[in-house]
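*Asks:* coordinates only, sequence not included:
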């Protein structure tokens, strides 16, 4: 297998994992529907930062990660579930007092960015990807591992931006239809919160069973 073929295979697996709805995707969607497209893009940027951090420790400490993963996996699932549940409840509570859809301010954009990074960093799917998939594509016969890891990190961030950023733009257009409809806006917030709660319950169940 050539280096180019290796990267194409990595991209195929990466795309398949990112495009499947999970914590990151639902978090972006929730931010778009409740705060607007800009907040969704800010959340996407935070998730991209988290992905870069995953890539760095994946390249530097794959062996250590493999050793610690069995011990940390269950607590990680539980912490991730509780964090998403906390965000979901917050969305449901805040949506009760919202009667219009307006542009997100700088503070809410920063909050979306920060929470997006945290959501990605505690996402169990990302850790499993780094343990089971990522090491298979860092191969010494293709040269120094550092440049390989940099290319793969750029591919990861680019794929996250294309999928989550595209979702933010598309959902933002749909959200614009709700302007002036206070009742619909309230329900959008509640549904977004419920989606996050549903994901958190499923994740918590996996953590308990692990």
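*Replies:* Nice, thanks for sending it over. Worth saying up front: this structure is predicted, and the values here are computed from it rather than measured.

*Asks:* C-alpha only now, for contacts and for neighbours.
*Replies:* Fine.

*Asks:* Who are the packing partners of the longest helix along the chain?
*Replies:* Ordering each helix of the chain by length in residues (DSSP state H) puts helix 62-95 first. Judged by 3 or more Cα pairs under 8 Å, 6 or more residues apart in numbering; DSSP states H and E, the packing partners of helix 62-95 are helix 23-35, helix 106-121, helix 124-132, helix 182-209.

*Asks:* Which of the ones you listed sits closest to residue 74?
*Replies:* Closest to residue 74 of the helices and strands packed on helix 62-95, according to Cα to Cα: helix 182-209, at 5.0 Å.

*Asks:* Let's check: the centremost residue of this structure is which one?
*Replies:* Among the residues of the chain, the one closest to the centroid is residue 24, at 2.4 Å (Cα atoms, centre = their mean).

*Asks:* correct me, but it touches residue 45?
*Replies:* No: Residue 24 is not in contact with residue 45 according to Cα atoms under 8 Å; the separation is 11.2 Å.

*Asks:* For residue 72, the count of nearby residues, please.
*Replies:* Per other Cα atoms under 10 Å, the neighbour tally for residue 72 reads 12.

*Asks:* next up, a second structure to put side by side with the first:
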């Protein structure tokens, strides 16, 4: 279904994106600081569950579209490419700022898990990202597109769960490390911008 270069590229890109602090990371960090490691881990698992929900939504809709015609494939491809390049340009041009944690009241671990699922499912930017990001790794000639989406989604969820769990378990030493890496705050926009722009260009040049 997937060749090793495709899977390797997908995993490398996902891991690279995880390393750029975003809303999900800040939520896990803040929940961990407020409620402890268990709350932080369950928040990360809730975010991963929400991401898999987005994957299933994308699978149902896009698996049919990608098999319909070359015109439908190209429409999805160019819209996705334009969105990724737009995100990249915005990130690249954004002025670096001081990262700050959102104010989050103490919360029970189970409630944190459920709220993280809802927050991720209702995030339109996440939905748009999955619609733009996933199709470039799906090839109809290699079998069921729905199954390909599902497999990629599971890989994403597993990697996300592992990353956020490790983050919650090592929050204190990680905080000291990030304090020494102030240059990352200055360059993170440029890094994620370059990643998104390169992804967009790859989507635009992908053949059906």
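*Replies:* Now that the structure is in, tell me what you want to look at. Values in this document were obtained by computation on a predicted structure and should not be read as measured data.

*Asks:* TM-score of the superposition?
*Replies:* The TM-score (TM-score structural alignment, normalised by the length of structure 2) is 0.59; 142 aligned residues with a Cα RMSD of 3.0 Å.

*Asks:* which of the helices and strands packed on helix 62-95 of structure 1 sits most buried?
*Replies:* Of all those, helix 23-35 has the most neighbours on average by mean count of other Cα atoms under 10 Å, namely a mean of 26.

*Asks:* Which secondary structure elements does that helix sit against?
*Replies:* Looks like helix 23-35 of structure 1 contacts helix 37-60, helix 62-95, helix 106-121, helix 166-176, helix 182-209 (3+ Cα pairs under 8 Å, 6+ apart).

*Asks:* Kindly present the ones you listed as a markdown table, with separate columns for distance to residue 156 of structure 1.
*Replies:* Below are the helices and strands packed on helix 23-35 of structure 1 laid out as a markdown table (distance: least, Cα to Cα, whole Å):
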| stretch | distance to residue 156 of structure 1 |
| --- | --- |
| helix 37-60 | 7 |
| helix 62-95 | 17 |
| helix 106-121 | 12 |
| helix 166-176 | 15 |
| helix 182-209 | 23 |
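
*Asks:* Can you check which of those helices gets nearest to residue 148 of structure 1?
*Replies:* Minimum separation from residue 148 of structure 1 across the helices and strands packed on helix 23-35 of structure 1 (Cα to Cα) falls at helix 37-60, 9.1 Å.

*Asks:* what's next to stretch 84-99 of structure 1, contact-wise?
*Replies:* Stretch 84-99 of structure 1 is contacted by residues 23, 34, 119, 181-183, 185-197, 199-201 when judged by Cα atoms under 8 Å, 6 or more residues apart in numbering.

*Asks:* let's see 7 Å
*Replies:* Stretch 84-99 of structure 1 has contacts (Cα atoms under 7 Å, 6 or more residues apart in numbering) with 182, 185, 186, 189, 190, 193, 194, 196, 197, 200.

*Asks:* again, but for stretch 142-159 of structure 2
*Replies:* 1, 48, 51, 52, 55, 56, 59, 60, 63, 138, 139.

*Asks:* which of the residues in the longest helix of structure 1 are buried?
*Replies:* 62, 65-66, 74-85, 87-89, 91-92, 95 (16 or more other Cα atoms under 10 Å).

*Asks:* tell me the angle of that helix relative to helix 182-209?
*Replies:* Relative orientation of helix 62-95 of structure 1 and helix 182-209, computed by axes from the mean of the first three to the mean of the last three Cα atoms, to 10 degrees: 150 degrees.

*Asks:* now helix 62-95 of structure 1: how far from the chain's centre is it?
*Replies:* The chain centre lies 12 Å from the centre of helix 62-95 of structure 1; the measure is Cα atoms, centre = their mean, to the nearest Å.

*Asks:* tilt between it and helix 23-35?
*Replies:* 20 degrees.

*Asks:* contacting residues around residue 116 of structure 2?
*Replies:* Taking Cα under 7 Å, 6+ apart, one finds 43, 46, 47 in contact with residue 116 of structure 2.
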